[in-house]
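In: sequence and predicted structure below; questions after.
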Amino acid sequence: MDRVDLNLLMALDVLLDECSVTRAARRLGLSTSAMSRTLLRLRSVTGDPLLVRAGRGLVPTPHATALRDRVRDVSRHAQTLLRPSSDPLDLATLESTFTLRANDAFIEFFSVPLLQAVTAAAPRVRLRFAPKPDKDAGPLREGRVDLEIGVVDAPTPEMRVDTLFVDHYVGVARSGHPLLHGRKITPKRYAACGHVASSPDDMWREAVDDALDALGLKRDVRIIVPGFTHAMRVARHSDLVALVPRSCLGHAPKGQSAVDSGLQAFDLPVPTPSFTVCALWHPRMDVDPAQQWFRDTVISVCRDAYPQGNAGIY
């Protein structure tokens, strides 16, 4: 059997990540012509064009798209295997892409401060935020995700878990909404409003519905959107009210109108449970110095923004 040059693995990983011979060459410290020759070798080895011209850029073939995640996973494992565990981590020269899986609200409010913290310490590190349509542990288990942010509903013995903060739900409506003025916000008045619900699937029932059911009340849900940021956008431009984590309002005091956003928060007229937001990762990432640094950075940014005992964001 012909021997395969395993150096091609790293080149393929970078080429599929960049979809550009020039950018891939820059990342690997090669000339553009050398990178072009490497792509030719990869095409010969795989029997596939891998990257083809589309306008002024390159796009992956179906075979390259199918290979991308597996190549990235194997490349990372190889780098971890061959990196001496005693070598100190040099953040100034660290070149890596860390993938964080989180919902849209986390990305909305934490992507910028996290980018700032990461760039300040490791300017060559890249962040990738992956969507979170469900709570399947497969991406963590398979190494496609480095860290996940979410609420742990059930024991996760295989995963490592660290608590970030506690959050709770509030209602939001546009400034000037009739519900917010005059009479007290009662369960009956609240339920009678038109509502926007947040759910990534068809299971749109939210925390407040159980409390309303106990009183014989039901929300009038007019529209269902994938996430909290979408719900806030709808509430801002309509007479619908939304249910969101307290921290979706940033640092505006509870009950105070958020002038910039055109929204005002209010306490729910029925009790709803608080929830704990956690960071999760697979045990195989425990001792990797770069992974440890990345986890510590994410956890520090979250806790600095919302110290324990205060509302966080989910």
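Out: Thanks, I have the structure now. Numbers count the residues shown, from 1 in each chain.
In: use CA for all of it now, contacts and neighbours both
Out: Noted.
In: who are the contact partners of the spatially most central residue of the chain?
Out: Central residue check for the chain by CA atoms, centre = their mean: the C-alpha nearest the mean position is that of Ala102, 2.6 Å away. For Ala102, the set of contacting residues under the criterion of CA atoms under 8 Å, 6 or more residues apart in numbering consists of 129-132, 148-150.
In: what's the PyMOL line that selects buried ones from those?
Out: If you want just the buried ones from the contacts of Ala102 in PyMOL, going by 16 or more other CA atoms under 10 Å, the selection is:
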select buried, resi 129+130+132+148+149+150
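In: would you mind measuring the gap between the ends of stretch 131-143?
Out: 15 Å (CA to CA, to the nearest Å).
In: who touches it?
Out: Defining contact as CA under 8 Å, 6+ apart, one finds that stretch 131-143 is touched by 73, 101-104, 145-148, 200-201, 281-282.
In: quick check: the two most widely separated of the residues you listed?
Out: Asp73 and Asp201 (28.7 Å; CA to CA).
In: which helix or which strand is home to Thr163?
Out: Using DSSP states H and E, Thr163 falls within strand 160-167.
In: er, Leu15 I mean
Out: Taking DSSP H and E as the definition, Leu15 sits inside helix 7-18.
In: just the ones of the contacts of stretch 131-143 in strands?
Out: Using DSSP state E, 101, 147-148, 281 are the members of the contacts of stretch 131-143 that sit in strands.
In: for those residues, which one is nearest Asp296?
Out: Out of those, the one with the shortest distance to Asp296 is Leu147. That distance is 10.9 Å, counting by CA to CA.
In: can you show me the strands along the stretch 201-314 of the chain?
Out: In order along the chain, the stretch 201-314 of the chain carries the following strands (DSSP state E, counting those that start in this stretch): 220-225, 241-245, 257-258, 263-266, 275-281.
In: here comes the other one, which I'd like you to weigh against the first:
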Amino acid sequence: MSLPDLNLLITLDVLLSEASVARAARRLHLSPSAMSRALARLREATGDPLLVRAGRGLVPTPRAIALREQVGQLVHDSAAVLRPVDRLDLAQLARTFTIRTREGFVENFGAGLIARLRADAPGVRLRFVPKSDKDSTGLRDGSIDLETGVIGKSTGPEVRTQALLRDRFVGVVRAGHALASGAMTPARYAAAEHVGISRQGRDKGPVDDALLPLGLHRAIVATVAGFAPALSLARASELVATVPERHTGLLRDGMHSFPLPFPMPDLTVSMLWHPRLDADPAHRWLRAHVREVCREESI
């Protein structure tokens, strides 16, 4: 079954409102003959004359009277669907956003973000889920609304990105550790025992690559998948953890941190989202607050 010409709904709405072919034609910038042809098509589609002559004018049939309110609402709703949303009613916004992050983001930025969002929109909820890889499938299928992290080769080419903050690696030891005092040198750093961090369980990483030109190697006695367990081990042992500074601020509370005594490239932590949410007013509002809270906590 073929669909009727839905443009006829607009014509019908104007005809029922004006009860005049000539006036309806002027409103829609059509000629009277074109409007007469449109009325003929409407009569054929509905099986009803809709407007009939009464003296020098036209009057609606009972079917037209019954359709008038329904057609008017349909045209109004259709126009609203196709019109850009120019104002977001935050007080009435009821939505749950799923944000995928590595550990450290929630601890350092989560409370500030929640406070900001709920001050504007008390009906908004956040669902934080752990980030175990850099695969973009969750953004594509809509199960993830927003993601934070370092952009990698596996990031989908269509994914939108925006930088949030720059970070650097620091060494971290427990309070009272031998490395907590005295001058730090590459040799002294490398000679300590270390906890490695790799989501894939690899034995080597960027820190080891940076030590290699100096002829130095770390002794990695344990490898974990994230910053939090690495810092927990360092807090309770003689191990050294090497983690991003800003991303782990609260996780390192009470521990001794020191700049690495050799060059390491900085990290750029970004937020990522799918293009279908690019123009969504609520998502734009969320992204703006994520940017602001990261900027504030990074100062």
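Out: Yep, it's here. The structure presented is a predicted model; accordingly, all values stated were derived computationally and were not measured.
In: what is the helix or strand that comes right after the strand holding Thr163 of the first structure packed up against?
Out: Using DSSP H and E, the helix or strand that directly follows strand 160-167 of the first structure along the chain is strand 169-174. Where contact means 3 or more CA pairs under 8 Å, 6 or more residues apart in numbering; DSSP states H and E, strand 169-174 of the first structure is packed against helix 228-236, strand 241-245, strand 263-266.
In: now distance to Asp167 of the first structure and mean neighbour count too, for those, in CSV please.
Out: CSV is the format used below for these (distance: least, CA to CA, whole Å; neighbours: other CA atoms under 10 Å):
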stretch, distance to Asp167 of the first structure, mean neighbour count
helix 228-236, 14, 22
strand 241-245, 6, 24
strand 263-266, 15, 23
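In: any chance of these in CSV, plus distance to Val59 of the first structure?
Out: Shown next, in CSV, are those (distance: least, CA to CA, whole Å):
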stretch, distance to Val59 of the first structure
helix 228-236, 31
strand 241-245, 39
strand 263-266, 42
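In: quick one: which of those is nearest Ala66 of the first structure?
Out: Ranking those by their distance to Ala66 of the first structure (criterion: CA to CA) puts helix 228-236 first, at 31.3 Å.
In: looking at the ones in strands among the contacts of stretch 131-143 of the first structure, which is nearest Leu28 of the first structure?
Out: The shortest approach to Leu28 of the first structure among those belongs to Leu147, at 25.5 Å (CA to CA).
In: how many other residues sit next to that closest one?
Out: For Leu147 of the first structure, the neighbour count with other CA atoms under 10 Å is 24.
In: right, and it touches Cys278 too?
Out: No: the criterion here is CA atoms under 8 Å, and Leu147 of the first structure misses it with Cys278 at 10.3 Å.
In: so what sits against both of the two?
Out: Contact criterion CA under 8 Å, 6+ apart; no residue bridges Leu147 of the first structure and Cys278 by contacting each.
In: what about the counterpart of Val241 of the first structure in the second structure, distance to Asp208 of the second structure?
Out: Taking TM-score structural alignment as the criterion, the aligned counterpart of Val241 of the first structure in the second structure is Val240. Applying CA to CA, one obtains 14 Å for the distance of Val240 of the second structure from Asp208 of the second structure.
In: ranges for the helices of the stretch 1-150 of the second structure?
Out: Counting by DSSP state H, counting those that start in this stretch, the segments of the stretch 1-150 of the second structure that form helices are 7-18, 21-27, 32-46, 62-82, 105, 111-120, 137-141.
In: of all these, which one comes closest to Met255 of the second structure?
Out: helix 105 (18.5 Å).
In: where in the first structure does the closest one align, residue-wise?
Out: Counting by TM-score structural alignment, helix 105 of the second structure corresponds to 106 in the first structure.
In: identify the residues contacting the residue nearest to Leu164 of the second structure when sequence neighbours are not counted.
Out: Leaving aside its chain neighbours, Leu164 of the second structure sits nearest to Ser270 (4.9 Å; criterion: CA to CA, 6 or more residues apart in numbering). For Ser270 of the second structure, the set of contacting residues under the criterion of CA under 8 Å, 6+ apart consists of 148-151, 161-165.
In: put the buried members of these into a PyMOL selection.
Out: Listed next is the PyMOL selection for buried residues among those, using 16+ other CA under 10 Å:
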select buried, resi 148+149+151+161+164+165
